[in-house]
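>>> The sequence and its predicted three-dimensional model are supplied below.
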Amino acid sequence: MAETTLSRYYRALDEDRIDDALAMLDPEIRFVMVLPAGTRRGESRADMGTYISGRGVPDRRHLVLRESRDGDVEFLYGKVTDGGVTTGRFLSGVRLGADGLIASYEVTFDTEHVLVEDR
């Protein structure tokens, strides 16, 4: 399977290419992030940019363990590391618009549950 848009998005974030990551998002993207500290929602590329710039984590990586695509919907499961230490696992999904941009994004992150073991 060819690499998903979602996988390319996370790689851009991890490589600190924030502008490239944001360019993959529809200007009116709707998103929700279910995190241990609470749920964050937004309705624009600018909202996502504000969230990303406020994370304050210099060495975060999203390691893809599984990904799939069904038409205009993509799913990805992986683990997050900060400074090389695994901090949790995430499950995310996106819907792509006709233009190929991410129009809707949802992610859950948990520090304890492991759905799929590392390969």
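Looks like it came in fine.

>>> From now on I want contacts and neighbour counts done on CA atoms only, so please keep to that.
Fine.

>>> quick one, what contacts the spatially closest residue to residue 68 that is not a sequence neighbour?
Spatial nearest neighbour of residue 68, excluding adjacent residues (CA to CA, 6 or more residues apart in numbering): residue 75 at 5.3 Å. Shown in contact with residue 75 (CA atoms under 8 Å, 6 or more residues apart in numbering): 6, 67, 68, 69, 91, 92, 93, 94.

>>> this is the other structure I want to compare:
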Amino acid sequence: MVIVDYYARLDGPEPLTGLDLVEPDVGFLLALPGNEVSGSGREELRAYLEGRPAVGRKHTVVRQSADGDLEMVYGYITEGDGRGTGSFTSVALLSADKKLLRYQSFFHAGFNIFPLPAGAAA
């Protein structure tokens, strides 16, 4: 799945290679606690990614589904110290070239469908 590959790249040694999987005119919404980041275009998404603090976070996808050009994932985030900080649900509409055309992600620290990893913050 493209969205799973996107997260793997974001978490890898060269996070900006995730942008290779994004259309130049991508539309996105990232709903974070107390903040929403939205925009259009690969460069706006790049600016967001470059502005994130370097904490060694990791996206772990625990469920995934695809129906034609729509992909959906559910997972949790861990920080560099292994603490789970919350869960996310993300949806992507793919272009004909199998790149992210529309992308939205919702992160919540307090409500999780599945338990966070052992020893993680609830």
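The structure has been received and is ready for your questions. From a predicted model like this one, the values you see are computed outputs, not experimental measurements.

>>> Show me which pair in the contacts of residue 75 of the first structure is furthest apart.
Using CA to CA, these span at most 13.7 Å, a distance reached by 69 and 91.

>>> Helices along the second structure, start to end?
Remark: helices assigned in the second structure by DSSP state H are 2-11, 42-51.

>>> hey, which of those is tucked in deepest?
Compared across the helices of the second structure, helix 2-11 shows the largest average neighbour count, a mean of 18 (mean count of other CA atoms under 10 Å).

>>> equivalent range in the first structure for it?
Counting by TM-score structural alignment, helix 2-11 of the second structure pairs with residues 5-14 of the first structure.

>>> rewinding a little: how about the helices of the second structure in a markdown table, adding distance to residue 82 of the second structure?
Formatted as a markdown table, those follow (distance: least, CA to CA, whole Å):
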| stretch | distance to residue 82 of the second structure |
| --- | --- |
| helix 2-11 | 14 |
| helix 42-51 | 21 |
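
>>> Quick check: which of those helices is nearest to residue 19 of the second structure?
Per CA to CA, nearest to residue 19 of the second structure of the helices of the second structure: helix 42-51, 6.9 Å.

>>> same for that closest one, what does it pack against?
strand 22-32 (3 or more CA pairs under 8 Å, 6 or more residues apart in numbering; DSSP states H and E).

>>> Give me the mean distance between the strand it packs on and the first structure.
For strand 22-32 of the second structure, the mean deviation from the first structure after alignment is 0.3 Å (mean CA distance after the TM-score superposition for the first structure).

>>> Tell me which residues of that strand come out buried.
22, 23, 24, 26, 27, 28, 29, 30, 31 (16 or more other CA atoms under 10 Å).

>>> equivalent range in the first structure for that strand?
Under the criterion TM-score structural alignment, strand 22-32 of the second structure matches residues 25-35.

>>> Then stretch 45-60 of the second structure?
Under TM-score structural alignment, the match for stretch 45-60 of the second structure is residues 48-63.

>>> what residues does the matching stretch touch?
Contacts for stretch 48-63 of the first structure (CA under 8 Å, 6+ apart): 10, 11, 14, 22, 42, 78, 79, 80, 81, 82, 83, 84.
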